[in-house]
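Mind folding the following:
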Amino acid sequence: MLPTPLDKYRNIGVAAHIDAGKTTVTERVLFLTGVTERLGEVHEGTAVMDYLEEEQRRGITITAAATTCWWEGHRVNLIDTPGHVDFTIEVERSFRVLDGVVAIFCAVGGVEAQAEAIWRQAQRRKIPRIAFVNKMDREGANFQKVVRELREVLDANPIPVQIPAGAGENFSGIIDLVALTLLTWDETSLGVEMKSEPVPEGLLDEAEMAREEIIEALAELDEPFLREYLEEGRASEEAMVAALRRSALALKAVPVLCGSAFKNQGIQPLLTAVTRYLPSPEDLGPAKAFAVRGGEPVEIGPDANGPLAALVFKVLADRREGILSYFRVYSGEINVGDTVAAGGGEIRVERLFRMHADEAITIEKASVGEIAALAGPTGLRTGDTLSAIGKALALEPIRSPEPVMVVALEPKSEADRELLEKEISELLLEDPSLSAGIEEETGQAILKGMGELHLEIAIGRLTRKKNLALQVGQPKVRRIEKLGGSGDGEAEFSRETPEGICRALVKVRIVPFEEKAPTQFSSLLLSRLGPQEVEAIKAGVA
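So this is what the prediction gives:
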């Protein structure tokens, strides 16, 4: 296969609230792009991307899984992310290395809680998005309601580029508003055969009205489109696609599509929308980094001939290949046999892989724009940067959320205690949102995580892997006080002394900092006070 030009790369994530059909969409993508030969089904436990035993048993995504497919001359590096709030670290570290997101919404449930949280994560990272309203075949499906919620709940600017032909049991296809065609699928071909035809008379008025709304929205958002529209007196398909792309990449608009992944309807147009409206690495410009020596800021352009800069975003223990470190290349390339700077030291690259879920496909090099994995006990951790020897760089790290729940673990023997320490270390390497320690009052081992399900699955892995015998306490919520906003206060102090009456007026303003930032104190008077007075003030404020 010939190398794919960088402008044809799409590094995307698929994200959604749990049960919106996210993994079902991904399985259809793999099937229709020829990566898999049969359809994987979540409800049957045969989904390729949900390869963990726990995922197949529970029917949910627990860990982010990577794969690669090709569509219309584009290379699509895709990460399927979990939809459950307990596994938010998987979404966060995936979004750190992705250029675009396909957000899946249930046509019945609309914008649900975790979908909103995921949207905010993408918004914070300024990641362009497209929306796919799934399950249009379900009773109660309402496309316009979901579009309205995108606008009202998420403060997005949704632009439907499709509308459904019917809904629920009457859902029969999709109207492409840009091309003004009706798309239908042959069920017996599992969605492989897609038919495009002119919009029928009974649906034409609605389609033309919806298309005019796109034109009006683009005229407000995109000046080149407005100029061309005024000059030509019409909006061509090419002009609309170009304007939608510019608007999506500038975070001014979110193209909205629809379909039913379970019924194999709407996946090919969704893939085309990924290539049309989501960015390539070239579109996003240079990544920000710092020189390890000196700390000077450095801009890393997406250049295959530039210095190596790659970010490790996930580390896991693979049952076949051992420790795998997933990374995204932002500049240069990394080859088998190279020695690179990483984590404050140097490592030799022994084996490289392109991942397809849990299948490791051997490659000789990974170049700019690629998502790959290297094998070996390298000591790498999530957030480490791979760079050239003598030109060590540090890309923006990956933040892990603070655990919110804690559980006590009591090994049933001394041998189990030693084994627990070893296995917990490996668990923490894979999942930075877990933490462990010893409870001061009881001396018990404790494990902290993002919720009951998170802890349950983590403990299940500990006990099953080595037949570790543990007595597990009841999970408890960790209560952490923090400032919700700014506040002002003042107090006057008066005391009689032999020298006379001493008075003091203290005014305090408290302002919340970013999460995990250390407490900082500033005052015009601190430099004129003694150490005891300063410590007293700090203790009082804290």
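
Please count neighbours and contacts with C-alpha atoms only from this point.
Noted.

For burial, what's the neighbour tally of Gly109?
Gly109 has 16 neighbours, counted by other CA atoms under 10 Å.

now do Arg461
Neighbour tally, Arg461, other CA under 10 Å: 17.

now the one 10 residues further on
Residues contacting Gln471 under the criterion other CA under 10 Å number 9.

how near is Gln162 to Ala179?
Plainly put, Gln162 is 10 Å away from Ala179 if you go by CA to CA, to the nearest Å.

for Val298, same thing?
Here the criterion is CA to CA. By it, Val298 lies 43 Å from Ala179.

Name the residue in these two with the higher neighbour count.
The neighbour count for Val298 versus Ala179, taken as other CA under 10 Å, is higher for Ala179 (18 against 15).

I figured the more buried one hits Glu237, correct?
Yes. Under the criterion of CA atoms under 8 Å, Ala179 makes contact with Glu237 at 6.0 Å.

which residues in the stretch 351-500 of the chain form helices?
With DSSP state H, counting those that start in this stretch, the ranges of helices along the stretch 351-500 of the chain come out as 414-430, 452-465.

swap in the stretch 151-300 of the chain?
With DSSP H, counting those that start in this stretch as the criterion, the stretch 151-300 of the chain has helices at 201-221, 223-232, 237-249, 267-277.

Second input sequence below; structure requested for side-by-side comparison:
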Amino acid sequence: MIQIQLIQGVTYLAYYMKCLHTFPSCVNIVRYRWVHLYRQVELYSTKQQTELVGNGNLIERTRNIGISAHIDSGKTTVSERILFYSGRISEMHEVKGKDHVGATMDSMELERQRGITIQSAATQVEWKDHCLNLIDTPGHVDFTIEVERALRVLDSAVLVLCGVGGVQSQTHTVDRQMRRYQIPHLAFINKLDRTGADPDRVIKQMKAKLGHNAAALHVPIGLEQNFTGIADVISMKAYYFDGAYGEVVREESIPYDLQDICEARYLELLEALANVDEQIGELFLEEKYPSQELLKSSIRRATISRKFVPVVLGSALKNKGIQPLLDCVLDYMPNPREVDNWARLEDDNGKVQKYKMETDPSKSFVGLAFKIEMGRYGQLTYLRVYQGTLKKGMWLLNTRSKKRIRVPRSVLMHADKMQDIQTAESGAICAMFGVECRSGDTFVSEESPPYSMESIHVPEPVISQALKLKFESESKKLSRGLWRFQLEDPTFRVEYNEESRETIISGMGELHLDIYVQRLRNEFDCHVNKQNPQVAYRETISDSIEFSHIHKKQTGGAGQYASVKGRLIPLLGEDNQKVIFDDRTIGNNIPREFIPAIEKGFMDAVKQGVYIGQKISGIKMMLDDGKAHLVDSSELAFRIASRTAVQNSMREIAVPRILEPIMTVEISAPVEFQGEIQNTITKKRGTITGTDSTEGYFILECEVPLKEMFGYSTTLRSMTQGKGEYSMEFLRYDFLPIMIQEQLMAVYQKELEEKKK
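Next up is the predicted model:
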């Protein structure tokens, strides 16, 4: 790869040197090409040395990082600059560029059309003798599964924050995901060239809203249109970014008027570290200053242990601050050996034990498939290697399916481009071609125990829509497309309603489903339209119910007999999306071999409720007793008895309850529209939880039922003259008001009666 880049670098340099006489303005480009070529020569030399030194060194010089943030914070622009300055690409393009090319990591045509990231994209770059495996993730909450599975396999992350918007709704979601997978990260406050940018306010929000122990490593030299560079409070140097593309980093002394501010930020940094690091704490109490080496090692320890979040500054669009960001990734983010990864192993008695993976290429292989893509040439499986070495042609065992597979082809990814490789060692992120599996499957070598890595958290869909084909002859295309999308995206669900004869798709939001409908049209030439969106309501109970049911059926020969007795108990609060089966039987009134059948009957019953035909959740079935017949009892009889007992018990409830999804909504608009927007949210049964304002704009945080948010983007645009925007994410399920609940139940009962006629 680097050899090809060297040839390209020489070609570009020769071309621009030839143009220099005619176009003197090319001097900055020529200067950059010399720097770029020198860096590639240096990287090539380093790579040759790495092969001689050995693999251990390479692992310690590897960083697996993700770029995550709220939508429109500049993640993809940051990724594009990283690729350019590291020499991975020779030209930069913008997310919504005038040249109609688009950013490198947004390789899908829909991403370039809409100017958003839909799928996470992986690449590998080299920076100062280090290898960086980089994953750029979407910012929109509808594609949150892409962030989930990326953070599941990464060792660290860069949290990008807008210098104007600060901590926004999706920032909270990303922060929760980082906490879930224990991901150390640093923060990059972007867009300091924009009007209203204020990094100090953003850091205060990080502390107050996210609970971060954060401190700035940089001080901006100017803000908004006067933003020209950054001052490093550790080295006490000012950095400016010259050249046509900000490729030349110029180091100078800190401007006189910023020295006091830099010293104040330095003391704030020491104070933040003193609270979590003993060495700095002792020096802080003695009023002594640590050396630069000691301070950097302290920041690294505290960051890796997730006790501290270093904050760096810049503006990716204006090509400022990206090189220092990369330096901080090398200095403060962990290598694969510094992160503990655990696998589970079930013994013969069914007991699960945890085993720590060793980041050692010589050990037996263990890897996790974290993403699936289906293309014209077959399935592409993204893989994180946790232990051992992946080799082309080796045999692996899928510990879920127990199937042996052979690795026909292994590749390194660069967005949608591939580079064939022979091996991938511990800590690497690569991909396999031609391997059938699911997202979340664990692969091990034949000599390894059948380990299973921790699965990826998959949120439940909150919205459904029916699809209607314009031409019935395209049904095979529709089936093929929906099958592929389900395989790639665990949050995208498809089911066929036998009664209405409709194909129902479910996902995380309107945009989520819009994208897949558009892909059906573009990629499968399938003329399909959406019907009215449906909310994923849930049926539940509010009080405990006792049940006792006997299933008895006598025909010629052996009959059917099963008796079950127990209670249905409501699960409230955060558990109202769960369904739990609890066997409390004592003795042998019900033989043990029939207990799994009773649980299956319970799971059958919760698939479709009796009030409005939606799934049942927030319920626990406690089986207390029952009775079996020596001849007539069977698994089928107990399964039917369990299902009927649940359904009949819920029909007898005096006051049934239905749950609806509640969304966290964040609205940003000019201040003059604040009153009107608040009134609209109140009419939509929303609850306002917080407000903030800056530079003529206000930010409204509220909780609104999903049903009320359909079509709100059009309403908001017309209300604010196109200046307002909003984002939302799923928060919880809550009880539907009785009046609306009765209307839904009446409509459902009417539909059932019409179908019976």
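
about what we covered before: could you export the helices of the stretch 151-300 of the first structure as JSON lines, including distance to Gln114 of the first structure?
Output for the helices of the stretch 151-300 of the first structure, formatted as JSON lines (distance: least, CA to CA, whole Å):
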{"stretch": "helix 201-221", "distance to Gln114 of the first structure": "28"}
{"stretch": "helix 223-232", "distance to Gln114 of the first structure": "35"}
{"stretch": "helix 237-249", "distance to Gln114 of the first structure": "22"}
{"stretch": "helix 267-277", "distance to Gln114 of the first structure": "22"}
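
follow-up on the earlier one: dump the helices of the stretch 351-500 of the first structure into TSV; add distance to Ala539 of the first structure as well.
Shown next, in TSV, are these (distance: least, CA to CA, whole Å):
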stretch	distance to Ala539 of the first structure
helix 414-430	34
helix 452-465	35
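
Nearest approach to Gly40 of the first structure belongs to which of the ones you listed?
With CA to CA as the criterion, Gly40 of the first structure lies closest to helix 452-465 of those, at 23.2 Å.

Tyr712 of the second structure: how many residues sit nearby?
If you count neighbours by other CA under 10 Å, Tyr712 of the second structure ends up with 12.

Of all the helices of the stretch 151-300 of the first structure, which one is nearest Val14 of the first structure?
The nearest among the helices of the stretch 151-300 of the first structure, by CA to CA, is helix 267-277 at 11.0 Å.

which residue ranges form the strands in the stretch 601-750 of the second structure?
619-627, 657-670, 687-694, 697-705, 725-735 (DSSP state E, counting those that start in this stretch).

Which among those is found nearest to Ile299 of the second structure?
The closest of these to Ile299 of the second structure is strand 687-694. By CA to CA, the value is 31.7 Å.

in that closest one, what counts as buried?
687-688 (16 or more other CA atoms under 10 Å).

The first structure: matching residues for that one?
Per TM-score structural alignment, strand 687-694 of the second structure has no counterpart in the first structure.

Enumerate every residue touching the equivalent of Asn77 of the first structure over in the second structure.
Counting by TM-score structural alignment, Asn77 of the first structure corresponds to Asn133 in the second structure. Listed by CA atoms under 8 Å, 6 or more residues apart in numbering, the contact set of Asn133 of the second structure reads 62-65, 122-125, 428-429.

How is Asn133 of the second structure assigned, secondary-structure-wise?
Classification of Asn133 of the second structure by DSSP: H, G, I helix; E, B strand; the rest coil places it in strand.

if I look at it, how far off is Ala157 of the second structure?
Between Asn133 of the second structure and Ala157 of the second structure the computed distance is 11 Å (CA to CA).

if I look at these two, which residues touch both of them?
Both Asn133 of the second structure and Ala157 are in contact with 64-65, where contact means CA under 8 Å, 6+ apart.

Do a quick rundown of the strands in the stretch 251-400 of the first structure.
Ranges of strands within the stretch 251-400 of the first structure are 254-258, 287-291, 297-300, 309-318, 322-331, 333-335, 339-342, 345-348, 351-356, 359-363, 365-367, 371-375, 385-387, 393-395, based on DSSP E, counting those that start in this stretch.

Can you say which of these is nearest to Ile214 of the first structure?
Ile214 of the first structure lies closest to strand 254-258 among the strands of the stretch 251-400 of the first structure, at 9.8 Å (CA to CA).
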